[in-house]
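> Can you look at this prediction? I've put the sequence above it.
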Amino acid sequence: MNSSSRAKDGRRFQVKDFLRADGVTVDSPDDRLTMEDTLLAGDFYHKELRDGLFLHLSDVREERAFTAVSTLKEELSCIFFLDGDVEVAIGDRTFAFHGSRQRIIEGAAIMNSAPETFRRSSGGDQHLRHLVVSASPEWLNLDGLTHLRDERRASTLLKDHLADHRWSLTPRLADLVRQLFAPTPLMPELRDLYLECRAVEIVVETISAVMRAERRTDGPQLLARHDAARLQRAKDIIAVNLMQPLSVDMVAREAGISASGLQRLFRLSEGMGVFAYVRQQRLERAFEALKAHEATIQQASIIAGYTNPANFTTAFKRHFGKTPRSIFCE
């Protein structure tokens, strides 16, 4: 059965509101804390969108330091912090989450394959904005994994109890997260469908990101320190000169490695060659320019390195799942 709760602007969450949930306890360094004291104030949303698929969203001001303890069921948690700092303990493992820095949002994927004690602590007096999409094993097996090409590999990853996977969000995934904080005005009967579609896509993107990272670090493909340093130099050179004509020879020379050696490092680390990586980075920069209305579609096409807008649209939609026009018009 679906359950939901929503805090409107200015809603204040008191100690007694937390304690209404089964098995939840609250502690605070303030010995004078009472049931009527406010812990959070602002917007809060929690809903089971479909059996086994949950959305938790908060945009609140923490007014006091506190620790809440509960029990976490078996689930995959896809976690994104935009503002604020929180420490979480699941079982005997501790996880720290921090708000985005320099507009870069970090994603975290944690799979607990058995029920565990959940302890959440924060220092209070901060703006907290975060999103969690969680999915039960039943939902993942029946619905979530069917969206992935490599279901067997994904199933193996989901058995990795309390592994902490982190990555920087692609522009597409960052856009999905922001859409859930500022959804398009819709008829009430369409809102849940809107949220569910984006939550499903976030789960799929999260598992895909974890799988890509796992493939890069499998077996003997871990890079030696000097190779990792050369690869990072090459990426920095590409980032600085992204809008300039680039060649593998030029990037390799500046990074202090042979062209063939550079191609090898990119294939091991990124799963693609240098030119494919450059195309991807240019597409992502074009996405950001369109999203911020800093470029027209024609200009974004040039940013991405395409002289033919039709070819740009095809490549853009293949990479992001949306057309340039739809991003520009949002």
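On my side now, so go ahead.
> When you work out contacts or count neighbours from here on, use the C-alpha atoms and nothing else.
OK.
> Identify the residues contacting S136.
S136 makes contacts with 52-53, 74-76, as judged by C-alpha atoms under 8 Å, 6 or more residues apart in numbering.
> buried residues in stretch 48-63?
48-50, 52-63 (16 or more other C-alpha atoms under 10 Å).
> On the three-state scheme, the nearest residue to I90 once chain neighbours are set aside is what?
Leaving aside its chain neighbours, I90 sits nearest to F118 (4.7 Å; criterion: C-alpha to C-alpha, 6 or more residues apart in numbering). With DSSP: H, G, I helix; E, B strand; the rest coil as the basis, F118 sits in strand.
> Second structure for comparison follows:
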Amino acid sequence: MQVFTCAELMTAAHALGGQVDFDAGMADATPVLAGWQQVHAVDDGVVLYLSRSRDMVGGSSHNRLAPGITAGFLVDGEADVAIGRHRLRLEGAQRRMPTMLVHLREEDSFRRHWQAGRQEGKVSLHLGDDWLRRQLDGDATGSARLSRVCRSHADNHAWRPGAPLLQRATRLLQDAPQALPLVRRLQQESFALELAADVLQALSQEDEARPLSAHLQRCVSRLQQWLESGEADALSITQMARQLGTNAVDLQRGFQHCHGQSIAHHQRQLRLERARQALQRQRVPVDVAATIAGYAHTSSFSAAFKRQFGVSPSQLK
């Protein structure tokens, strides 16, 4: 197990793009930490940190955290940290509060409180805001949830990694010195992506559990009337929200909460139903039915119609 002096730890932190400064004056040659840390950049904006260490001094140090989501937990040991003004005590063995899951809107301080003899086996994952937006580009529901998460700053969200993730984390912390470099890299990459999916799922479920305000419930009810009557056909979701007196993010969340599907998907279903009725009752041509459903091309309309009703428009007609 490597022993880091004060100077070596500061140099290592600087090489990773960070900075560690001890509050109390300390000689450069003072041994401060025994252990190891591995950093794996899975993608531009996704970084996995694995560490097993033992404090050799008391006191506290601070670093800077970049904007984005940071999730961390202990496999064993204890840690006492603070992000911004929020202090967290993590306990890997007792599992009383084993995790942190925070979003930072902007760079903020990360403080670690040291205690001589204290040990920890820690896993931490950082998801940058730019990476999250790239992954959710085109996903209206996911983007809406991300927007709400990104309004928070340094709040610790409820999250607990499942048993399979804990088992994989334990193996990664145990095998770090022995694993072959290629095998190690592949193990870390797959683990980081699985951990990212678990974190985002936890945030999604937390959002779905949040109750709707009375005002938002009225907005969703009124929107449903507009969609059924066709009044909303020419409106974007932003325009719908503005006319209802809310915002597009909350309107999407409220509608998903009440109907189990996005506004756009529900609207497509309703317009296809109106087209079906026009074909059956009014015997309109297929191209007219396509226009009713909001499709510019009959081929796209026919494919969507068959997926919805199991028969093509021409067969139904």
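Received, thanks. Fair warning: this is a prediction, and the values are worked out from it, not measured in the lab.
> What TM-score do the two superposed chains give?
Overlay of the two chains. TM-score (TM-score structural alignment, normalised by the length of the second structure): 0.57; 210 aligned residues with a C-alpha RMSD of 3.2 Å.
> Looking at the contacts of S136 of the first structure, which is nearest F328 of the first structure?
L53 (30.0 Å; C-alpha to C-alpha).
> how about the nearest residue to the aligned residue in the second structure for the closest one, chain neighbours excluded?
In the second structure, the residue paired with L53 of the first structure according to TM-score structural alignment is V46. If the residues on either side of it in the chain are set aside, V46 of the second structure comes closest to L127, at 4.9 Å by C-alpha to C-alpha, 6+ apart.
> any idea how far the one you found is from L165 of the second structure?
17 Å (C-alpha to C-alpha, to the nearest Å).
> and what of V42 of the second structure?
From V42 of the second structure over to L165 of the second structure (counting by C-alpha to C-alpha), the distance is 17 Å.
> same deal with T30 of the second structure?
On the measure of C-alpha to C-alpha, T30 of the second structure and L165 of the second structure end up 36 Å apart.
> Kindly report the same for L212 of the second structure.
Distance from L212 of the second structure to L165 of the second structure, by C-alpha to C-alpha: 32 Å.
> same check, this time on W131 of the second structure
22 Å.
> re earlier: could the contacts of S136 of the first structure be laid out in JSON lines, adding distance to I238 of the first structure?
Below are the contacts of S136 of the first structure laid out as JSON lines (distance: C-alpha to C-alpha, whole Å):
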{"residue": "G52", "distance to I238 of the first structure": "42"}
{"residue": "L53", "distance to I238 of the first structure": "39"}
{"residue": "E74", "distance to I238 of the first structure": "42"}
{"residue": "E75", "distance to I238 of the first structure": "39"}
{"residue": "L76", "distance to I238 of the first structure": "35"}
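> Kindly reformat these as TSV containing distance to A252 of the first structure and secondary structure.
Compiled in TSV, the contacts of S136 of the first structure are given as follows (distance: C-alpha to C-alpha, whole Å; DSSP: H, G, I helix; E, B strand; the rest coil):
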residue	distance to A252 of the first structure	secondary structure
G52	48	coil
L53	46	strand
E74	46	coil
E75	44	strand
L76	40	strand
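> what's the counterpart of R118 of the second structure in the first structure?
Looks like R118 of the second structure aligns to Q126 there (TM-score structural alignment).
> is it true that that match touches A65?
No. Counting by C-alpha atoms under 8 Å, Q126 of the first structure does not reach A65; the two are 9.6 Å apart.
> which residue lines up with A144 of the second structure in the first structure?
In the first structure, A144 of the second structure lands on R152 (TM-score structural alignment).
> same check, this time on A66 of the second structure
Counting by TM-score structural alignment, A66 of the second structure corresponds to K73 in the first structure.
> list the contacts for its match?
112, 114-116.
> Mind telling me which residue is nearest the centre of the first structure?
Closest residue to the average C-alpha location of the first structure: G107 at 3.5 Å, with C-alpha atoms, centre = their mean.
> Could you look up the SS state of that residue?
strand.
> circling back to that earlier point, average offset between the host helix or strand of the match of A144 of the second structure and the second structure?
Assigned by DSSP states H and E, R152 of the first structure falls within helix 151-157. Taking mean C-alpha distance after the TM-score superposition for the first structure, the mean distance separating helix 151-157 of the first structure from the aligned residues in the second structure is 2.7 Å.
> Counting by contacts, list what that helix packs against.
helix 188-217 (3 or more C-alpha pairs under 8 Å, 6 or more residues apart in numbering; DSSP states H and E).
> mean deviation of the longest strand along the first structure from the second structure?
Taking DSSP state E as the criterion, the first structure has its longest strand at strand 38-50. Overlaying the second structure shows strand 38-50 of the first structure at a mean distance of 1.7 Å from the equivalent residues (mean C-alpha distance after the TM-score superposition for the first structure).
> tell me the contacts of A289 of the second structure?
Contacts of A289 of the second structure (C-alpha under 8 Å, 6+ apart): 275-276, 278-279.
> mind listing which of those residues are in helices?
275-276, 278-279 (DSSP state H).
> nearest to Q135 of the second structure, of those residues?
A275 (34.3 Å).
> Tell me where the first structure has strands.
4-7, 12-14, 25-27, 38-50, 53-62, 66-72, 75-83, 85-90, 93-98, 106-112, 116-122, 126-135, 164-168.
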